[in-house]
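Novice: fold the following, please.
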Amino acid sequence: MNTILVVDDDAHIRKLMRLYLEDSQFTVIEAADGKEALDILSRVNVQLAIVDVMMPHVDGIELTEDIRSFLDIPILMVTAKGESQDKVRGFQAGTDDYVVKPFDPVELILRVKALLKRYNVSSEKTVTIGSATIDIDQLIVTSNALTISLKKKECELLFMLASSPGVIFTRSQLIEKIWGYDYEGDERTVDVHIKRLREQLNPITDIAISTVRGLGYRLEVV
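Specialist: Presented below is the predicted three-dimensional model:
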């Protein structure tokens, strides 16, 4: 059973989240602020954190940055209605998704399940295709004596393609899986990352990222 950490200084919000999460068979641990959350995370194995932005001591943005410095777990941020700047700061800090207060508890559960599924897909830390091995923990690709360092999103994108060789992924599918449901940029972001990946993978001659016109991209052994 997955353990969810709910971090919010409002006890009523925490109670509401606990009710719905436990009804969906999750184990719930509560923290009233970021400082208490960090203490819990240092002692307890948590699979996902739900983090409110506005909290005393350590706020949600700082907490997200701290979590990202030592843990690779999905983070769902809770923001106030209309505070778009919080969303931007949240994504910059490393959150995976967000919900806006007042939120629909059913939507919250769906987002939690989607994030866990997304992370569980990449619970295997390496995947091999052709002569190349992609290590999502170290953000590297190795092939024979060659080692190529990648940025986080580049590695996640390549890892996803390599996990299903020959399968066509649309740009919208890649955006949803790598950047999250509510990514506010456009699909050209995928094209930019694919271009960078192709340039960096050029020395590895037995794999290639192919463009399927009108559909998307796939990774193949050549």
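Novice: rest of the way, CA atoms for contacts and neighbours
Specialist: OK.
Novice: excluding chain neighbours, what is closest to the residue positioned nearest the centre of the chain?
Specialist: The centroid of the chain falls nearest to Asp96 when counting by Cα atoms, centre = their mean (4.5 Å). Nearest-residue entry for Asp96: Ile75, 5.4 Å, with adjacent residues in sequence omitted and distances by Cα to Cα, 6 or more residues apart in numbering.
Novice: let's compare: structure for the following, please.
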Amino acid sequence: MAEEKILVVDDEKEIRDLIEIYLKNEGYKILKASDGREALDIVKKDHIDLIILDVMMPNMDGIEACMKIREEESMPIIMLSAKSEDMDKIIGLTTGADDYITKPFNPLELLARVKSQLRRYLKLNNNPQNESNKDIIRIDDIVINIATHEVKVLDKIVKLTPREFDILELLARNRGVVFNIEKIYELVWKEEFLDSNNTVMVHIRKLREKIEEDPRNPRYIKTVWGVGYKVDK
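Specialist: Modelled structure (predicted):
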């Protein structure tokens, strides 16, 4: 089942609820907003994978909201509009929308567009050869920016020491690979490991306290008993 988070923005409650029903049936997580301003607030606070954005809304319309979202975000945006004129479509797409669908629409067609945009977007962001994303590593709700040494958990910046960051980067770059304590120490500290050295364990514990919701039952950095540590695939 899908776990991507989709924001549905429309001033008509019936349309928001209809779209929610179809998307929830596919396993998507849904957030809803009734105008552009409310949508911007949600985008600032939460990680959104795709936005379905109505053009005609009070307070802030979809065109203006799309332009403001595009100043900082790159997730797919599908525009909805009751107007079918070519000029409206052109305006929507030139302000940063990825797709456009007119009302009344077939919910199954909208669902197909959503799946298509998400496939393209997620493939792009998970492609290690993509130059614009080569310094970004994502692990579910964790975003690791190698260039800026910044880590976000649920879109909140978490301050790590340089060693903690290096350990997280090592495990995140090699998801599924188990590293023993000796190997982690040699790769991160670049020194010979001593048998009595518990430095790695202390750093792992502190790292879990910062990024894990429940450090005693870690979701991200797993212990392979008798072997070492890993980040699951």
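Novice: trace the residue nearest to the centre of structure 1 over to structure 2, please.
Specialist: When structure 2 is aligned by TM-score structural alignment, the residue opposite Asp96 of structure 1 is Asp98.
Novice: please apply the same query to Thr211 of structure 1.
Specialist: Thr211 of structure 1 maps onto no residue in structure 2, with residues paired by TM-score structural alignment.
Novice: packing partners for whichever helix or strand Thr211 of structure 1 is part of?
Specialist: Element membership of Thr211 of structure 1 [criterion: DSSP states H and E] is strand 207-212. Where contact means 3 or more Cα pairs under 8 Å, 6 or more residues apart in numbering; DSSP states H and E, strand 207-212 of structure 1 is packed against helix 188-201, strand 216-221.
Novice: returning to that earlier point: pretty sure the residue nearest to Asp96 of structure 1 contacts Asp52?
Specialist: No: taking contacts as Cα atoms under 8 Å, Ile75 of structure 1 lies outside contact range of Asp52: 10.4 Å.
Novice: higher neighbour count, the two?
Specialist: Asp52 (29 against 25; other Cα atoms under 10 Å).
Novice: what stretch of structure 1 does the longest helix along structure 2 fall on?
Specialist: The single longest helix within structure 2, with elements called by DSSP state H, is helix 107-126. Counting by TM-score structural alignment, helix 107-126 of structure 2 falls onto residues 105-124 of structure 1.
Novice: which residues does the matching stretch contact?
Specialist: Contact with stretch 105-124 of structure 1 is made by 16-17, 20-21, 24, 47-48, 73-74, 76, 96-97, 99, 160, 177, as judged by Cα atoms under 8 Å, 6 or more residues apart in numbering.
Novice: which of these count as buried?
Specialist: The neighbour-count criterion (16 or more other Cα atoms under 10 Å) marks 17, 21, 47-48, 73-74, 76, 96-97, 99, 160, 177 among those as buried.
Novice: can you map out the helices along structure 2?
Specialist: 13-25, 36-45, 62-70, 86-94, 107-126, 162-173, 181-188, 199-211.
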